[in-house]
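Trainee: The following block contains a protein sequence and its predicted model.
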Amino acid sequence: MDFENEPIVWRPDDEAIRASRLGQFLQHHGLDDLQALRDRADRDPEWFWEAVVRMLDWPFATPYEKVMDVSRGIQFPQFFVGGTSNLALAALDRHVEQGRAEKVALVEETEDGRITRWTYRDLKKAADALAHGLEGLGVTAGDRVAVYLPMGKEAVTAMMACAKLAAIVMPVFSGYGASAMATRLHDAGAKVVITADGFTRRGRFVPMLDTARKACSEVPTVDCLIVVDRAGTHPTLFEGEWDYQQIVEAAGETPYPTRIVPSETPLLLIYTSGTTGKPKGAIHPHLGFPLKATQDLWHAFDLRQDDVFFWYTDMGWMMGPWMVYGGLITGATLMLYDGTPDFPDAGRLWDMISRHQVTVFGISPTAVRGLMAEGDEFVLKHDLSSLRILGSSGEPWNPGPWRWFFDKVGGGRCPIINYSGGTEISGGILSAFATEPQKACAFNGPLPGIAADVVGDNGDPVRQAVGELVIKNPWPGMTRGFWQNPDRYLDAYWSRWPDIWVHGDFAYVDAEGFWYILGRSDDTIKVAGKRLGPAEVESVLVSHPDVTEAAAIGVPDDVKGESLVCFVVAREKPGLEEELALYVAEHMGKALRPQAVHRVRELPKTRNGKVVRRVIRASYLGESPGDLSSLENVDAVEWVKHTGRNQTHDKGSV
């Protein structure tokens, strides 16, 4: 992708900027523009984060004495020291108390078409009842409660009930098998698991309860399994198992008194898969993850109370809790869907957006590429005029799919808020903004409050050159470490340069100040000394009319150090692999001609659509692929292994 020659394709009008959340924030603080805000926030982070909690009108029961304390080091900051509150006060209780009880809090649609609408009063009633039930089962402050549920109302209820109790909620990806689930439960020392009998995927029943039972049998700390009869199978329960509906009905309608806790009290334990070793449990406090998520949604996405907010994700991924916490703190309406995006056909998401009048919608670039391949007609037959903001996260874009999303889904009028960060960040490092001009695939730059930079091998800032993405100040959303493993946390982010967070992404800033993510730095390919981001190669490949998806890796080469090998999901066509190798060489130079192009049935991806290149590379080379528990399609690994076993290193293969 030629970053320097990409045109600006969208600009907001002045009135929209003034009316936006960010515009109003700038006006209130007498700042001229977004960059002026970034500069002031970087110089004075305590001023900025105090301004954020005031912007959000965060309900403190006891006022804080100090905004930020780094006496334990920048790696372990504390925020809003001395203050007491609770996430549930900000996300739920205050809406009911301040006259918004009848506002719709969530709309749920299951894959088989069942629809539920709950008001904030309904959600509070359910969360209070579950909190009473959990307390009756012996759950106390600090206990870990795993939520292994589809993306639906019970999952949101559990998130709020745990907060009210001051228990630590641990969302678990709904697609995990028993072994992956047990690993996380054991590491966390989980006491309770909340699960469902099952759900449907492409019309087929998926028995969650069987998986949960098997996982719990391997974890001695789990003494209670709560089961939601979500699919209507009326499962027989055994000793140590409890019916969710009976628990909440037994509690009646007695409000649960939300526990007031210090600001740094742990709220959320969310696991991410490492490239090696066991998964990492990122710890987040009550005024950490939720605060950062909401600030990003207000400043970048311009989320408002009257929005219907739908992000296609799972509660076990960061974007699930991010949507729930940020959306509810805002007082918006959440749209929840627990099915596949193309069932019964590729119009499912667009149909739901139209029927439920979604205004802010987010999805991964990979999911867009898959839906784009099904043709325009599935989008064009639906009225998507309710959309105001589009969003994307999870991986770098390619220009063709980005423009399709912008033109066909957004009608050329909705900005795409390209958003990149991570579980340990509690949201974004970089973002596009609803108030700023847009280029395809680009970010406008760091979120305010994130002192991000791009640095070279010596740690000095670089522009118009590829470098490491780093952060130089603490922020409330940064993880407070990995569960029971602070050394691993320090090694992962703080070991390269003193007091600098190294995120592990390669980034680039163009001459006009637009930022780009080029992929994970450990995915980077170095051919004959030239450092190459896989997204750059993949953008070329998916621009070919026969290619739907692509992944690029580097493999050892005695002469060049590394050679480029590509994998494509493409239509069957004689000689296509050789054609694609020449196509890459034509666009990127003869020196970067792939050693091999392999056509595969599918690429290994996570549930939220992120292509896992480390798995592709290891499988292709016959090495251990490491943790595969986050993959949606483990079978895809076998296709990559097959190409590796049959590789010739001088021509494409199928």
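Mentor: Structure's in. What do you need?
Trainee: From now on I want contacts and neighbour counts done on CA atoms only, so please keep to that.
Mentor: Will do.
Trainee: Tell me if Leu37 really is in a helix.
Mentor: Yes - assessed by DSSP: H, G, I helix; E, B strand; the rest coil, Leu37 belongs to a helix.
Trainee: how far away is it from Thr435?
Mentor: Counting by CA to CA, to the nearest Å, the gap from Leu37 to Thr435 is 13 Å.
Trainee: Same drill for these two, tell me which one is more crowded.
Mentor: The residue with more neighbours, out of Leu37 and Thr435, is Thr435; 26 against 21, by other CA atoms under 10 Å.
Trainee: now that one, nearest residue through space, not along the chain?
Mentor: Of all residues not flanking Thr435 in the chain, Ile17 sits nearest, at 5.2 Å (CA to CA, 6 or more residues apart in numbering).
Trainee: residues in contact with the one you found?
Mentor: For Ile17, the contacting residues are Gly23, Ala434, Thr435, by CA atoms under 8 Å, 6 or more residues apart in numbering.
Trainee: taking those residues one by one, which sit in helices?
Mentor: Members of these lying in helices (criterion: DSSP state H): Gly23.
Trainee: Any buried residues in stretch 625-640, and which?
Mentor: Within stretch 625-640, the residues that count as buried by 16 or more other CA atoms under 10 Å are Pro625, Gly626, Asp627, Leu628, Ser629, Ser630, Leu631, Glu632, Ala636, Val637, Trp639, Val640.
Trainee: what about versus this one:
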Amino acid sequence: MGERIRELGVKDFVKAGLSVAEAIEFDGVLREIVSLCVSSTDIWRQIVTRRLLKPSHPHSFHQLVYYSNYHSSSHASDYADPPLYWFPSLEQAKISNLGRVMEAYGPKLFGASYKDPITSYPLMHKFSVDNPKEYWSIVLKELSVSFIEAPRCILDTSDPSKHGGTWLPGSVLNIADCCLQPGTHPHKPDDSLAIVWRDEECDDSVVNRMTLKQLRQQVMLVASAIDATFSKGDAIAIDMQMTVNAVVIYLAIVLAGCAVVSIADSFAPKEISSRLRVSKAKGIFTQDFILRGGKKFPLYSRVTEATSCKVIVVPVTGDELGVQLREQDISWKAFLSSVSQNGRSGYSPFYQSVDSVTNILFSSGTTGDPKAIPWTQLAPIRSAADGWAAIDIQPGDVYCWPTNLGWVIGPTVLYHCFLNGATLALYHGSPQGRDFGKFVQDAGVTILGTVPSLVKGWKSTQCMEGLDWTKIRAFCSSGETSNVDDDLWLSSKAYYSQIVELCGGTELASSYIAGSPLQPQAFGAFSTASMTTGFVIFGEDGVAYPEGAPCVGEVGLFPLSLGASDRLLNADHDRVYFRGMPTYKRKVLRRHGDIILRTVGGYIIVQGRADDTMNLGGIKTSSIEIERVCDRADKCISETAAVSVAPPSGGPEQLAIFVVLKKGYISNAETLKLKFSKTIQSNLNPLFKVSHVKVVAEFPRTASNKILRRVLRDQMKQELSVKSRL
């Protein structure tokens, strides 16, 4: 933008899209603000507090004001704090979940050192890390978690083989039952709204509603049918869009004492098959078709290609299926009709120990099969507590996050809502178009979850223009690295509401770094470690940098973490997460694999991965998985190396593939790009996109012949940076 904000005038504002009258009015107020403020941060705080920038203003105008105000920030050092765009008010901080608890407990815990939730947030975070037993005893009272048998204690660290400790030992509960029962704290009466939804093909004036009581009745009915079909402890898969039926089925499987196997509806048959095999699933719920963007895509046929086990098939529209079933499979209608009249009137949940498995999720590793990560009943508690503290989910919130139960964010959103007393908002269709945005408006969504690539699409197509998203008090973003300009566009749609950045892992059942309603926020950055989470950043020598020092390095997590995995179904958990990691204060750190930058003021920016894992469209996969299918894409290929690179302007990672050709063969990058895209989408995931292909004579390697993907990644980054300047 070039010009500093103090130099802007009416002509600049008109050129950026305002009418003359709007420009004159804005100029008058801006000059008043500029005359009273010394720093760029103070100027921006006044601009957003007074709501001078409106959602109806063109994005070009928002860009002009924001980038002109923070013009000098582009010349700051690598460790300088990023520009701030959102600031907590003391009034709102005190009525936030964490702020309210701090006001109640702060004077007792910290004495005269306690000031208020904003000033004393660092004290509270340190307390949660140093005293996890005391912190969790407070937070458990805030969630809809009730035990049939109470835990003997909060944390038992007597077993040295358990790096993460034993949490809530001796306790018995059913976490799905906790989601479904009414309560006063959080306020969750029977007639409260549990789910609101809209079908893509239906009249956009209709928002369907289901109360907590109605949801409980539906879940109990399906749980009864599960009892009649399966045995306690069975693993049962879900491969569906995230519809009301999918949510009911998920809760019913857990209520019945079985374990959900999470499978994304985008997976190819090979990926479905491997997950069913690893989890030893006894059956799978799916749909006849996927309805997205007004089109039907086969799903049942993909599932039957992958497995011979029993499939329960839900029609995507209406009551009748659009496919012919195999002999061993059963329709949704027939499945429910198997329930006796007694099963329809009531159901007794199956209560189990807190460490019983309720969900099997998957995360890619560097071997053939994805890592099978079992979620016990501790994981939902951790998920809900993160939503309570970082996102500030409260009763009365309407929470929408377009996702799928095959990814960790799907179950996370369920527990965020139902253990915090919020309403879950579901759109049965594609979130990429205006119809989804209209649903967000009509449903009165107050918390909207996103992934950066989705936001980029909304912005580029301008499909959300003219909609009213001003009821949204917080956005959430996870899965990919955020782009500052895309986030500027998103936040501006709700008068610069906070975007809570979350970064974690399936195996953690949570984020390890996040935003906070008690701290100022910067686009694309994290302001804090999650509550109870401690970490260090260490260099290549394995030595930790001083606490709080600005630096770049690999993150190592403190091992004591409620809800984090302590086992894998198909890999050595200790080898994957602990072996070879440095120690800190006599504790072995937990491996996570992110390279992060910590600024002077403590803000955190993720720089990429330390291993050969990549993040494509919010999905973690490994270089080896990509390379395995690309090596077979054409007879001219000798070998491939897959890396991910962030664009020079920031944002989600892009897939780049380096190729060495067989001797005597010739091919070009564009031809190979088409072949790689086809084979990846057919054999791994149709959502993966190849952005760059480069043919090279050979790969850089270590002395032991391992490909140095880091070197290839750096080469591609440099090439893209040069191209962006041309």
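Mentor: Sure, I can see it. The model shown is predicted, which means the values in this text are computed figures rather than measured ones.
Trainee: Could I get the TM-score for this pair?
Mentor: Between these two chains, after superposing, the TM-score reads 0.79 (TM-score structural alignment, normalised by the length of structure 1); 564 aligned residues with a CA RMSD of 3.4 Å.
Trainee: which element is the residue nearest to Thr435 of structure 1 on?
Mentor: Assignment of secondary structure by DSSP states H and E places Ile17 of structure 1 within helix 14-19.
Trainee: Pull up the aligned stretch in structure 2 for that helix.
Mentor: With TM-score structural alignment applied, helix 14-19 of structure 1 matches the range 90-95 in structure 2.
Trainee: about what we covered before: just the ones of the buried residues of stretch 625-640 of structure 1 in strands?
Mentor: Counting by DSSP state E, no part of the buried residues of stretch 625-640 of structure 1 is found in strands.
Trainee: Need those in CSV (columns: distance to Phe309 of structure 1).
Mentor: Formatted as CSV, these follow (distance: CA to CA, whole Å):
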residue, distance to Phe309 of structure 1
Pro625, 36
Gly626, 35
Asp627, 32
Leu628, 31
Ser629, 28
Ser630, 25
Leu631, 26
Glu632, 24
Ala636, 32
Val637, 34
Trp639, 37
Val640, 37
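Trainee: just these now: which is nearest Ser420 of structure 1?
Mentor: Of all these, Ser630 has the smallest distance to Ser420 of structure 1: 18.8 Å, by CA to CA.
Trainee: Can you tell me how far that closest one is from Gly456 of structure 1?
Mentor: The gap separating Ser630 of structure 1 from Gly456 of structure 1 is 31 Å, by CA to CA.
Trainee: now swap in Lys381 of structure 1 and tell me
Mentor: Distance from Lys381 of structure 1 to Gly456 of structure 1, counting by CA to CA: 48 Å.
Trainee: So if I had to pick from those two, which one is more boxed in?
Mentor: Of the pair Lys381 of structure 1 and Gly456, Gly456 is the one with more neighbours under other CA under 10 Å, namely 15 against 11.
Trainee: which residues touch the counterpart of the more buried one in structure 2?
Mentor: For Gly456 of structure 1, the aligned position in structure 2 is Gly539, judged by TM-score structural alignment. Taking CA under 8 Å, 6+ apart, we find Gly539 of structure 2 in contact with Tyr545, Val552, Gly553, Glu554.
Trainee: got a markdown table for those, with distance to Glu320 of structure 2, secondary structure and neighbour count too?
Mentor: Output for the contacts of Gly539 of structure 2, formatted as a markdown table (distance: CA to CA, whole Å; DSSP: H, G, I helix; E, B strand; the rest coil; neighbours: other CA atoms under 10 Å):
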| residue | distance to Glu320 of structure 2 | secondary structure | neighbour count |
| --- | --- | --- | --- |
| Tyr545 | 62 | coil | 15 |
| Val552 | 57 | strand | 21 |
| Gly553 | 55 | strand | 21 |
| Glu554 | 53 | strand | 24 |
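Trainee: Among those, which one sits closest to Glu507 of structure 2?
Mentor: Checking those one by one against Glu507 of structure 2 (CA to CA), the nearest turns out to be Glu554, at 17.8 Å.
Trainee: Aligned against structure 1, show me the partner of the closest one.
Mentor: When structure 1 is aligned by TM-score structural alignment, Glu554 of structure 2 is paired with Glu468.
Trainee: tell me the secondary structure for Gly277 of structure 1?
Mentor: coil.
Trainee: That one contacts Asp627, correct?
Mentor: Yes - using CA atoms under 8 Å, Gly277 of structure 1 is in contact with Asp627, at 7.4 Å.
Trainee: center of structure 2, which residue is that?
Mentor: For structure 2, Ser478 is the residue whose C-alpha lies nearest the centre (CA atoms, centre = their mean; 3.9 Å).
Trainee: Need the counterpart of it in structure 1.
Mentor: Correspondence of Ser478 of structure 2 to structure 1, assessed by TM-score structural alignment: Ser393.
Trainee: which ones are touching that match?
Mentor: By CA under 8 Å, 6+ apart, Ser393 of structure 1 lies in contact with Gly362, Ile363, Ser364, Pro365, Asn418, Tyr419, Ser420.
Trainee: My understanding was that the third one contacts Glu395; is that so?
Mentor: When you say that, I think you mean Ser364 of structure 1. Yes - Ser364 of structure 1 is within contact range of Glu395, at 7.3 Å (criterion: CA under 8 Å).
Trainee: measure the residue nearest to the centre of structure 2 to Leu276 of structure 2 for me?
Mentor: Per CA to CA, Ser478 of structure 2 is found 27 Å from Leu276 of structure 2.
Trainee: for Gln432 of structure 2, same thing?
Mentor: According to CA to CA, Gln432 of structure 2 and Leu276 of structure 2 sit 30 Å apart.
Trainee: Tell me which of these two has more neighbours.
Mentor: Counted by other CA under 10 Å, Gln432 of structure 2 and Leu276 do not tie: Leu276 has more neighbours, with 23 against 18.
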